[in-house]
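In: Give me coordinates for this.
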Amino acid sequence: MDEDERLMRGRVYGADHEDPDPGPRAGHAYRELVAGPLDGLLLDVTGWSAAELADGAALPTEIGAHGAGGRACYGPRPGDPSRWDWEGDVP
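Out: This is a model prediction of the structure:
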């Protein structure tokens, strides 16, 4: 694991890079993103409905296969919905 990967682990997806505490916040619900370009980041799903949680998410990212404007798709892992597996990138 390189230095950039170590810095991203434990960070919340979408947290400002200048935030001195980019980690999880008390009272929030998170899903761990596994594999793909956002591996190791936490996604804040506070307030998401059961249907939204079951659907997963296509998250904007500049580091996926499609660069700026692309999205990384993640969905709940069968048997462990606290972890969302990478399902591929879309433009």
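
In: Could you use CA atoms for every contact and neighbour count after this?
Out: Fine.

In: so where does Gly88 fall, helix or strand?
Out: strand 80-90 (DSSP states H and E).

In: list the helices and strands that strand packs on?
Out: strand 30-34, strand 70-77 (3 or more Cα pairs under 8 Å, 6 or more residues apart in numbering; DSSP states H and E).

In: Now render the ones you listed as JSON lines, adding distance to Asp85.
Out: What follows is the helices and strands packed on strand 80-90, written out as JSON lines (distance: least, Cα to Cα, whole Å):
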{"stretch": "strand 30-34", "distance to Asp85": "5"}
{"stretch": "strand 70-77", "distance to Asp85": "5"}
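
In: Proceed likewise with the subsequent sequence, for comparison:
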Amino acid sequence: MNGDDEQLLRGRVYGHDHDDPGPRPDRRYAELVGGPLDGLLLDITDRAGEAPATGVPLRTELGRFGTGGRAVYTPRPGDPTRFDWTGDTP
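Out: All right, here's what the predicted structure looks like:
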């Protein structure tokens, strides 16, 4: 992925089509920080304040394991609006 690809991902919602208008005002989002999904937003509306202790594995073809792999993001301590990349998993 190059710098142009990274710019295309910024501000987009993970799992939504590239034609989607982006974040919606009635939803809550966390920014994905680092790793292959850096800059994407993760919809956390349905989590209602609960943060997973072990992280969230998100499907991506951009990670170390390619197609079928997952990038793992964990809520940043003290800032539930940012999830940090902790690695990739098959």
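
In: Flag every buried residue along the strand holding Gly88 of the first structure.
Out: Arg83, Trp84, Asp85, Trp86, Glu87, Asp89, Val90 (16 or more other Cα atoms under 10 Å).

In: Same question for stretch 38-56 of the first structure.
Out: Leu38, Asp39, Gly40, Leu41, Leu42, Leu43, Asp44, Leu53, Gly56.

In: I'd like to know which of those residues are part of helices.
Out: Secondary structure assignment by DSSP state H places Leu53 of the buried residues of stretch 38-56 of the first structure in helices.

In: Between the buried residues of stretch 38-56 of the first structure, which sits nearest Ala72 of the first structure?
Out: Nearest to Ala72 of the first structure out of those is Leu38 (Cα to Cα; 7.6 Å).

In: how far away is the closest one from Ala50 of the first structure?
Out: Here the criterion is Cα to Cα, to the nearest Å. By it, Leu38 of the first structure lies 23 Å from Ala50 of the first structure.
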